[in-house]
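Visitor: after the sequence you'll find the predicted model.
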Amino acid sequence: MPARTQLSNPLRNPIRTLLALGLEGSANKLGAGIIQHCPDGSTNILSNVRHTYITPPGEGFLPRDTAMHHREWAINVIKDSVNKAGVKMSDLDCICFTKGPGMGAPLQSIALVARILSLLYNKPLVGVNHCVGRELRGPFTHAHNPVVLYVSGGNTQVIAYSRQRYRIFGETLDIAVGNCLDRFARVVGLGNDPSPGYNIEQEAKKGKRILPLPYATKGMDITLSGILSSVEAYTVDKRFRPFSAEAQPLPEDGFTPADLCFSLQETVFAMLVEITERAMAHVGSKEVLIVGGVGCNERLQDMMGIMAKERDGSVFATDERLAGLLSFRMGYQTPFEETSCTQRFRTDEVHIAWRS
């Protein structure tokens, strides 16, 4: 983990409200938000403006094109965020940005924007681990010490907090769940607007058959590449009726893209629930916090809720991030010469100084 310069510790003597600008752009979503942290420990999200780079159906988003999108939209998104919050750039105490993990070129674009703003307005910078920024939300959902399932486009991890670190209990051994869903959507011909995962979720509700797919848990880890290979095999099966042939009669033993969506969700989410339950048993927790873009999927939340209920537990889900501002309040900032990106920034490398 890159070194950080320690300042006087304002958290132990909180005398005023702090404001931070947070910049996120680790993948195809560009975001800017103004966060307020008060002396009594309360937190307010004053604004949260986003703009998503969407490609035509059947296409993914390339790092170079995604980075260009972030550079083109950064000024508008930041201006909109500041205006909606009713503040000025001079009011800010720090500028926080995603240091990693994520796609290299988009991360570099966001870091560049953060450095320019820091120089223009003489504000300190705080580089944030994208994963920790999401996991931090547990205390703000009244979850005391949950097992965290982090599922997004580039990350799939089961994590729990211990001794000022987030410990990784399980993760994907190849591709992340979000990446798997994106590639699956391209195979079956689903669009990217508003997102491939959302479109898969809606199609899955129409599915009537569960088709056999590889169920690959390796202890506490999972693998997903075999599922994609199996889906591609199904799409060339003579019993498969693609979207373009919806008007044709379905063979008696045939199946549709909706059936594939349904099968994919049930299989992948069952794997995630299994390894999450194992982590809960290991740490003795009855709480699960689901974070990341895939965590918005209602079916995943339902399946996790069934498991948690059987353990007399609870499931929490939220969408706020505070890691940069809390780090700053604890007295940390990222030196200007260390504000480069770390594409493979591991969750367990971060010292969680604000928790005992």
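Guide: Perfect, I can see it now.
Visitor: use CA for all of it now, contacts and neighbours both
Guide: OK.
Visitor: which stretches in this structure count as helices?
Guide: Under the criterion DSSP state H, the chain contains helices at 63-85, 104-121, 130-135, 177-188, 196-204, 225-235, 257-283, 298-310, 323-329.
Visitor: dump those helices into a markdown table; add distance to residue 169 and mean neighbour count as well.
Guide: Shown next, in a markdown table, are these (distance: least, Cα to Cα, whole Å; neighbours: other Cα atoms under 10 Å):
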| stretch | distance to residue 169 | mean neighbour count |
| --- | --- | --- |
| helix 63-85 | 29 | 18 |
| helix 104-121 | 26 | 19 |
| helix 130-135 | 14 | 24 |
| helix 177-188 | 16 | 22 |
| helix 196-204 | 25 | 20 |
| helix 225-235 | 20 | 16 |
| helix 257-283 | 7 | 21 |
| helix 298-310 | 17 | 16 |
| helix 323-329 | 21 | 25 |
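Visitor: before we go on, here's another structure to hold up against the first:
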Amino acid sequence: MTVVIGFEGSANKIGVGIMRDGTVLANPRRTYITPPGQGFQPSDTARHHRACVLDVLQEALQEAQITPQDIDCVAYTKGPGMGAPLLTVAIVARTVAQLWKKPLLGVNHCIGHIEMGRLITGAQNPTVLYVSGGNTQVIAYSEHRYQIFGETIDIAVGNCLDRFARVLKISNDPSPGYNIEQMAKKGKKFVELPYTVKGMDASFSGILSYIEEAAHKMLLSGNCTPEDLCFSLQETLFSMLVEITERAMAHCGSQEVLIVGGVGCNVRLQEMMAIMCKERGARLFATDERFCIDNGAMIAQAGWEMFRSGQTTPLEQSWITQRYRTDEVEVTWRD
């Protein structure tokens, strides 16, 4: 039996997860929530993580009913993500590994999402749509790499939704994207927005600029409601994501889609993807907010896969990197 503890803190969630051979033993987390109309700054987020991390660690050990002696490896998020929060968590993981005399492993955040998604859903070799506040990528496994087939050429889809939520002063509790999703369900009128797909890639910054401007004009004139704008934004963004995912599936001859990342909890995105999959005779796999949203267990799971295939990170190389590409990692644990 192999037990791995994982520390995640690349954005506004701090999480500590413990995995034992594919079983989630514990997965507590805390979220740093800012007032409506505001995003989260790296220094404030890091301060939040520093204040919470030891409590979350203790909670994870108690929930898993294990002691540090039972743990075989300490995994942490190496990147990508925000510098200050990543650094905070890396220092804690490094300290814990030395105190407990355990090997250390730096994990790619995106691969954490993919491996957790594969474990929970049982997807074999899916085309992966990875959508979150900081990342938007269409990924498929080939020749010991998670190859990126398409991605955003500017901002991530989650960042687009978050920033629009700030324009409308929508609450950040539990998350701006969740609150947009609830408002979109009440939208009736579809407002035409720019649709920007360039081959396998998508662009979201133009849509954001357009809808920000439109929001001020339309809401003043009473032509449409905030709910209509949320509905229109979601439909447009998700149509683009489904299009580039389908193109990657056609290219790979794939019959499975796995949606991961925080935006992947969105039920409307799952519905739209399911329609496309049904038309292609393919299967859709998705998880709920426990595993879609950043969490420690996904880092522990990727760490478990890496550790069992013989990987560890020497202490002198246990740094972080804000820009850490999914395709930079050699996938030693898959055939």
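Guide: Looks like it arrived, so ask away. Owing to the predicted nature of the structure, the values given are computational and were not obtained by experimental measurement.
Visitor: coming back round to it: would you turn the helices of structure 1 into TSV with distance to residue 346 of structure 1?
Guide: Listed next are those as TSV, based on distance: least, Cα to Cα, whole Å:
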stretch	distance to residue 346 of structure 1
helix 63-85	20
helix 104-121	15
helix 130-135	8
helix 177-188	17
helix 196-204	24
helix 225-235	22
helix 257-283	19
helix 298-310	25
helix 323-329	15
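Visitor: out of those helices, flag the one nearest residue 343 of structure 1.
Guide: Closest approach to residue 343 of structure 1 among those is made by helix 104-121 (5.6 Å; Cα to Cα).
Visitor: state the span of structure 2 onto which that closest one is aligned.
Guide: Using TM-score structural alignment, the residues of structure 2 aligned to helix 104-121 of structure 1 are 83-100.
Visitor: how far is that stretch from where the chain is centred?
Guide: How far stretch 83-100 of structure 2 lies from its chain's middle: 20 Å, per Cα atoms, centre = their mean, to the nearest Å.
Visitor: also stretch 17-34 of structure 1?
Guide: 13 Å.
Visitor: tell me which residue of structure 1 lines up with residue 145 of structure 2.
Guide: Per TM-score structural alignment, the equivalent position to residue 145 of structure 2 in structure 1 is residue 165.
Visitor: what lines up with residue 257 of structure 2 in structure 1?
Guide: Residue 257 of structure 2 maps onto residue 288 in structure 1, by TM-score structural alignment.
Visitor: what of residue 215 of structure 2?
Guide: Here residue 215 of structure 2 is matched to residue 235 in structure 1, going by TM-score structural alignment.
Visitor: quick check: its match touching residue 188?
Guide: Yes - at 7.3 Å, residue 235 of structure 1 and residue 188 qualify as touching, with contact defined as Cα atoms under 8 Å.
Visitor: returning to that earlier point: and the match of residue 145 of structure 2, how close does it get to residue 348 of structure 1?
Guide: Separation of residue 165 of structure 1 from residue 348 of structure 1 (Cα to Cα, to the nearest Å): 6 Å.
Visitor: okay, and the common contacts of those two?
Guide: Residues within reach of residue 165 of structure 1 and of residue 348 at once, by Cα atoms under 8 Å, 6 or more residues apart in numbering: there are none.
Visitor: my read is that the match of residue 257 of structure 2 contacts residue 142, right?
Guide: No - using Cα under 8 Å, residue 288 of structure 1 makes no contact with residue 142, being 11.4 Å away.
Visitor: more crowded one of those two?
Guide: Using other Cα atoms under 10 Å as the criterion, residue 288 of structure 1 and residue 142 rank with residue 288 on top: 28 against 10.
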